[in-house]
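*Asks:* quick one, what's the 3D model for this:
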Amino acid sequence: MSTTPDLTALRELAAREWGLDPVDARDLGSNEDRNVLLTLADGGRRLLKVSHAGVSRAALEAQDAALARLAADPAVVAAVPRVHPTRAGTRIVPLGDGRHARVLDFLDGAPPIAASRLPEGMPATLGAIAGGVTAALAGLDHPGLESGAWDLRRAREVLDGAAAALGAEEHARLGALLESAGARIADVTGRLQVQAVHGDLTADNVLVDAEGAVTGIIDLGDVGLGWAVGEAAILACGLLQHDGPAVRDALDAVAAFDAIAPLTDEEVVALWPLVIARAVVLAAAGERVLADQPDNAYARARRPLEARMLERATSLGLDEAELLVRHALGRVPEPASRTFTPMIAGLAEAAEVDLSVTSPAYDAGAWLEAGTPRSALAAERGEAAGALSRYGERLLLPEAAGPGTPRSRLAGRAIAVSPGTPVVSPNGGVVTSAEGDALTVRIDYGPAVHVRGVVPRATAGTRVVAGEALARAAEGPDGTAVVLVWQSVLPDLAPPPRVAPGHDEAWEALCPDPAPLLGRVPANVASSRSPQALLDARDHAFARVQEHYYAAPPRIERGWRHHLLDTDGRGYLDMVNNVAILGHGESRIADAVARQLRLLNTNSRFHYEAVVAFSEELAARAPDGLDTVLLVNSGSEAVDLAIRIARAATGRTDILALTEAYHGWTVGADAISTSLGDNPGALESRPGWVHLLDAPNAYRGRHRGADAGRYLEDALVRLAELDGAGVELAGLVAEPIFGNGGGILLPDGYLAGLADAVHARGGIVVADEVQVSYGRLGAHFWGFEQQGVEPDVIAVAKAMGNGHPLGAVITTRAIAEAFAVEGSFFSSAGGSPVSCVVGSTVLRVLDEDGLQENARVMGDRLHAGLLGLCEHFPGLGAVHGMGLYLGVEVVAGGPDAPDPDGAREICEALLEEGVIVQPTGDHKNVLKIKPPLTIGEEAVARFLDALERVMVRRKAWAAL
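*Replies:* Predicted structure coming up:
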């Protein structure tokens, strides 16, 4: 069996046939052809293409003719490579095994596909280029133009040719998708234009310059005959592999294509089915190539991206997709302005019910029950004729607890009525369908009106007049009746009653408010600020130094346990919020606060039970002897107060601290904070009374792995130096686990040895427990327990209030009394009745719900899963921490190559997966993972799956 020549042979071929002097040759990726980059002695570069055996010489000549046509057409704004003749004047050299070689220009630039997220505007640019190429090739006629393997007319042939590689189950699944797409276009295929097409004009096959402008079009190896609309479909499909709003990007590209090479109505019908067909073909061909060439790294890298294209292509129903395409092309009629008979009597003054994400109906996790919106509507109706949802409402549905974007936006209105309430035709028309609990009537010279939740009285094909009975409201299993009414201005296409958010302008045009059909005035839909409008307002009124997560953050307005929920009804798994230790929306805290606010909220100089009860409960959790509590409002205040207490108790001012640590934002807490991620100039700006020890970072620091014990030796040497300089320490302030470092554990015995040394010098040991306490570590309630240390002072906050501002200092009676030398201490809101009730309730719920044990069990599961991912992905370097305070290093080659850009990109990609994680550490390269302690097995699996998907795609992009 003949094989393609090795690189040495190909260099010799280039020298012999083309007279080139290549000093280097290297393979570039390709599914089937072989592309070799030749670097010449003068620095020039050429591309040597070796076609696979299935490509005829005539087909290669047709490719050359297409290149010449594109180069001569001024409407094609990007460059195309020239084909170089051999010494003998030919352009194609046979290799004797059915393959042929050619030499082309190697165009400078890089494909934008190298980035997982395309720049803004790139999809439309690609669409315009694809339209220009399609228009330029429209008249090309050449005997070598054939229907190639990528011709979408041959999609079934490609699929069946890969049957063995796919396996029976996957072959059947892909076949069903292809059959559905084929049935959709069966009536129009005979009217689709066939011409010469590029066949693969995607972001893979264009080049951009340093400014991001498209400069070149490459890889015309798939030039052949095919449907012209197939070029638009191929591009749209290719865009579905990228991060970001992929469907919107695909529609933008199609609209730009249409502006250059207008699509016929039949081509509009065919477009999205062909997107699906292209995705099926890519999936099938990819598996076949890997079966034939298991070592084909390029093909292997493509598979997860091809799977993503298919997933996204099939996320839309075919009617839904065509509606969005028609809107993107501006081919949507204005809704008819008519007078309608109300379909349901008595709704003119009916109440509109808030079913948005912030509706009280969803409190206490009620949104996880499928019937909550229905129940809320029915409850609001009472004895009235009906109650309606607001137009275009985003519902909060149980699906928000899982991955993906729920179809949360109502395309019309939901109406609660009495069971059996008549539903009549709003005008003359024809009933086009009546099946199950649904009915559609096409209004004369108007929209199609869709109704669900009814018992149809009319049958399909029946002509009706205004006011004629269509159906009656069906009684549900809960004894209520809810009717959905929506319309489509393109009456031959039926949108679903609920659609995914993100195409609001389209759905408002395609499915306008059905209020006129119900005897009501249409709503003003611009009643709430969009996430971007709110972000703009935030930047105007809220100091920007108070940063926000993400480049384009979702608008989060509700939380429940370990879920965060945006105003579109999408749920996000909260993996970063160690403040809300009990989770979000905890009703026991809400009830306790509401009760206490109705009774009293004042300051701790007054005498009331809550401050005593909470102080007793908090002291009972501390080691024996630490029996005295001071209450404040935050971790920064707690650390600041702890420093003051240490100074007052010792009569000294100097404090020992560790690098890479964050302690707070007050003057005192900031003075001992050295986290470069929070303050890049921290090490150069410490006051003279702060003395620093190297962070005992066993992963990236001076001493690593088994040598980490040497950090204590270094610390003792440093203390001796301070002794020699006459420095008398008031105390040590240290996190028992490096929180902002990503949960880095201190070497065993380090803190105990350091504490002994500080005590021997008359200093006080302060444990900064702000981030890692309250059972988050699972095996320990306090972080210092992991180090076998009993501090003199504990500073704690964050978890204490589950988001309510609450902090504390816990110490001995003697140390607290020594602080009195500075006078009395008072915090206006610290220790208020409300804060104390919150604090007591948090401790009670932690115990009642067994959340510390859950942190141990789920933390072990999460830690093991993350270690497994580190073994598979070199970009994940290590896992730090314990329990539910973990950190994952993102690196580009090991501990000494932290990868902050990679960490940021992973966090952005996880957001699209519905998971919220943020980077931390001095290099901002550690994924901090510290979810509410309510997280369960399903959520842990969801997070690990999401991170694996992101890493698989990153690996794929890196390999292209």
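
*Asks:* only C-alpha atoms from now on, for both contacts and neighbour counts.
*Replies:* Will do.

*Asks:* quick one: the host helix or strand of residue 534 to chain centroid distance?
*Replies:* Assigned by DSSP states H and E, residue 534 belongs to helix 531-541. Centre-to-centre, helix 531-541 and its host chain are 21 Å apart (Cα atoms, centre = their mean, to the nearest Å).

*Asks:* give the other helices and strands that it contacts.
*Replies:* Under the contact criterion of 3 or more Cα pairs under 8 Å, 6 or more residues apart in numbering; DSSP states H and E, helix 531-541 touches no helix or strand at all.

*Asks:* residues in contact with it?
*Replies:* Contact with helix 531-541 is made by 552-555, as judged by Cα atoms under 8 Å, 6 or more residues apart in numbering.

*Asks:* quick one, strands of the stretch 851-960 of the chain?
*Replies:* For the stretch 851-960 of the chain, the strands defined by DSSP state E, counting those that start in this stretch occupy 876-882, 885-890, 915-916, 918-920, 926-929.

*Asks:* please provide the structure for the following sequence as well, for comparison with the first:
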Amino acid sequence: MEALFAEIKRHYGLEPTSVEPLEGYEDRTFRMQAAGGRWVLKEHRPGPGRKARIELESRLMEHFRVGARFEYPAQLPVKAGGSYFEYDGKLYRVLEYLEGGFMAEATQDERFLQSLGRLLGELAGKAAGFGAVPVSPDPFAWDLQHLGMSQQYNREIADPRIRSLTAYMYRQFQAEVLPMAYSLRRGFIHNDANDWNILVRDGEVTGLIDFGDACYSWLAADLAVGITYGLMNKEDPLQAAATILGAYHAVFPIAPDEADLLYYLIGGRLCMSLCQAAHTSKSQPDSPYITISQAAVEKLIEQWVRIGPVAARRTFRKVTGLPQVPATGEETFRKRRNRLLSPSLSLSYRHPIIMERAAFQYMFGNDGTSYLDAYNNIMQVGHCHPEVVARTSEALRTLNTNTRYHYESILSYAEALLKHFPPSLSRVFFVNSGSAATDLALRLARFYTGRNQVMALENGYHGNTSAGIAISHYKHRPGHAYPNTLLCPMPKVFGSGWADDGTAGRHLSESCLGQILEHGESLAAFIAEPIMGCGGQVPLPHGYLERVYQAVRKIGGLCISDEVQVGFGRLGEHFWGYERYGVVPDLVILGKPMGNGHPLGAVVCTEEIARAFAEGPEFFSSFGGNPVSCAAGKAVLDVLEDENLPRQAAETGEYLMRCLRELGEESPLIADVRGDGLFIGVELLLADGKPATRKAAQIKDHLREERVLISTDGPFDNVLKIKPPLPFNRGNADELLEKLGAFLRINDNSS
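*Replies:* The predicted structure follows:
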């Protein structure tokens, strides 16, 4: 070190007494004590263009200092001229040491955030006026224009949930920002206004250090970097962003396209930080500089996804005085809908919602409102999950055909799907909906047995085809006859007086067993949902299916499990609903969540049933099993495993049901809480024991106004239906519980 000190004295006339290393990603930085003050010593590894880069940074710092309101470090020139000296195979330079605390350690109130906005505005003005760049910089991983260089490390993020959020934000960035890349204003930006580079004094931002990441890029990228760090650990990140942006705009007016893309640019910076930290931590696992802010970044990306782009765009336009893009009102939608669609299609809630976007367990109205979705079970792994989007997009780009050709995706998906079934269920037919799957399952059963009658449960629902409606008591209307349908009473434990220890199953199956004996010669199949959805989220009693399946098979019939609503890990411990009862059906119907919103369904059956069906007319589905559908289905299976969503469903569901039961101890309105995993029903009864249908509707609409979406179901529509996308977590459960509890405490629950 003495030799280096001697070189510093020779080139700068300074006499160093000590150096203290500072953290950083690449080049080494030291705080240097010398006679007369402190300085910053930078050590650079030589490489192509390195010397030109140092000279460029020197010019840039000097440019930023001219007429500046904020402080930027000065480059100390060497005696012989230039910005650096060479020693021992490395390049060294000395910069002015600016006094002040760091933003990371400061109290960040509104005044502070406004000063941050003014700094970022000054940076934009300086960057825009820097002029021609004498070198052509190589692509730089910390430049938002080249976010893909960081995103390649996404798979190195340890937490699968954060990995998916990052992938989602990256895909949104690609779709929204990149098409506008060449229209955004550019300049030579600082590019690293992070909370350890921003200097603070007396509660306000005073300056900025470290131009090592400066690059020629979008002016709005510099704003996005600075705002991102201003949002860390804020309860209301969007309000903090608005405060910063308002002050920025007063110094350097933002362009409309920059304001509209700012949400995605901030999301891109979050992706960059998380991916780079995950990658670099492998080589520097103990570096606090790399890991210190990652908890805050992870929290912020969760918050940012929930805020959504619609609210951000409207907020950013409002604070900068830009005209709003008008949001079409509900009445306009209603009139168009009434003119174009059938009145048989219903709308949810007293005040229907105009939805514009969605992400994971959140949905976004066209007015910017963000809703917690505790209702839409079709989006099993979350709305717009990036893995499903990526794979279906790629499949649609490369091949979409039908089963009259060989192609890999249908086979790899079938193999992956059948691994979740016992060996006896070894054949799969792909269709394009749960309703089509029901229709096919009934055809299979009738062809195999040579019989026509099907036994189903009251209040059950199995699809919208003619065959499905015939066995769906939930859709039956007085006066309509379905001669090939036998109905058994819904075996509901609650209110039966029997315990669910096998006793209820034994007693509640008697009626069904009697009908099986009476109609045995004509009975083709028995069909049931393991937990009845439209019946009011009613689990079948333990022992019920075991007795019924045994009786059906004894007379030569087949047993069908309708897993459309409860399958694919929703129940937590059990991937399929039939597993919770210790039985194995002959046919399984799949749909709804199978493709995460992509129209996909299937029937899984035994080899014997499939071979028998092949002796009849050829089965062909134009869209069943196409490559895009198979890509969606395989992605769902992989995400369920990678993110361990069934386990999360089990843990979150157990917690939510326990808390709902505790809430029921306070509120007599809650009569029963039932279900499994994240398929939950809360039955409401009045003090006289009658169904609390009106109260259930009030709660549903109240929660909608509180930005939480649930629904109601059951024969009397008095059961709160909770079946969210599986990313729904404990924090989401707490929000639902808090808002439901607030309603119950305020309202009279007894009438």
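
*Asks:* TM value for the aligned chains?
*Replies:* Laid over one another, the chains give 0.60 as their TM-score (TM-score structural alignment, normalised by the length of structure 2), with 500 aligned residues with a Cα RMSD of 4.3 Å.

*Asks:* picking that back up, out of the contacts of helix 531-541 of structure 1, which are buried?
*Replies:* By neighbour count, with 16 or more other Cα atoms under 10 Å, the contacts of helix 531-541 of structure 1 hold 554-555 as buried.

*Asks:* who are the contact partners of the residue lying farthest from the centre of structure 2?
*Replies:* Using Cα atoms, centre = their mean, the residue of structure 2 lying farthest from its centre is residue 10. It sits 58.2 Å away. Contact analysis of residue 10 of structure 2 by Cα under 8 Å, 6+ apart lists nothing.

*Asks:* now do the same for it: its match in structure 1.
*Replies:* Aligned by TM-score structural alignment, residue 10 of structure 2 pairs with nothing in structure 1.

*Asks:* next helix or strand past the host helix or strand of residue 10 of structure 2?
*Replies:* Taking DSSP H and E as the definition, residue 10 of structure 2 sits inside helix 2-12. Remark: after helix 2-12 of structure 2, the chain's next helix or strand is strand 16-22, criterion DSSP H and E.

*Asks:* does residue 543 of structure 1 belong to a helix, a strand or coil?
*Replies:* coil (DSSP: H, G, I helix; E, B strand; the rest coil).

*Asks:* aligned partner of it in structure 2?
*Replies:* In structure 2, residue 543 of structure 1 lines up with residue 342, judged by TM-score structural alignment.

*Asks:* quick one: its match and residue 336 of structure 2, what's the gap?
*Replies:* Distance of residue 342 of structure 2 to residue 336 of structure 2, given as Cα to Cα, to the nearest Å: 11 Å.

*Asks:* one more: residue 748 of structure 2?
*Replies:* Between residue 748 of structure 2 and residue 336 of structure 2 the computed distance is 39 Å (Cα to Cα).

*Asks:* for residue 367 of structure 2, helix, strand, or coil?
*Replies:* Residue 367 of structure 2 ends up coil, using three-state DSSP.

*Asks:* out of the contacts of helix 531-541 of structure 1, flag the one nearest to residue 403 of structure 1.
*Replies:* residue 554 (15.4 Å; Cα to Cα).

*Asks:* you'd agree the closest one is in a strand?
*Replies:* No: secondary structure assignment places residue 554 of structure 1 outside any strand; it is coil (three-state DSSP).

*Asks:* that one matches what in structure 2?
*Replies:* Residue 554 of structure 1 maps onto residue 353 in structure 2, by TM-score structural alignment.

*Asks:* tally up the residues packed near the closest residue in space to that match that isn't next to it in sequence, please.
*Replies:* Nearest residue to residue 353 of structure 2, sequence neighbours excluded (Cα to Cα, 6 or more residues apart in numbering): residue 365, at 6.5 Å. Counted with other Cα atoms under 10 Å, residues neighbouring residue 365 of structure 2 total 18.

*Asks:* now which residue in structure 1 aligns to residue 365 of structure 2?
*Replies:* In structure 1, residue 365 of structure 2 lands on residue 566 (TM-score structural alignment).

*Asks:* now do the contacts for that match.
*Replies:* Taking Cα under 8 Å, 6+ apart as the criterion, residue 566 of structure 1 is in contact with 357, 554-558.

*Asks:* matching residues in structure 2 for the longest helix anywhere in structure 1?
*Replies:* Using DSSP state H, we find that the single longest helix of structure 1 is helix 265-292. Using TM-score structural alignment, helix 265-292 of structure 1 lines up with nothing in structure 2.

*Asks:* buried residues in that helix?
*Replies:* Quick answer for helix 265-292 of structure 1 (16+ other Cα under 10 Å): 266-290.

*Asks:* same check on stretch 614-629 of structure 1?
*Replies:* For stretch 614-629 of structure 1, by 16+ other Cα under 10 Å, it's 614-615, 617-619, 622-623, 626-629.

*Asks:* equivalent analysis for stretch 489-501 of structure 2, please.
*Replies:* 490-494, 498, 500.

*Asks:* among these, which ones are in strands?
*Replies:* If you go by DSSP state E, the buried residues of stretch 489-501 of structure 2 have nothing in strands.

*Asks:* just put those in a markdown table and tack on distance to residue 533 of structure 2.
*Replies:* Compiled in a markdown table, those are given as follows (distance: Cα to Cα, whole Å):
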| residue | distance to residue 533 of structure 2 |
| --- | --- |
| 490 | 12 |
| 491 | 13 |
| 492 | 12 |
| 493 | 15 |
| 494 | 15 |
| 498 | 21 |
| 500 | 19 |
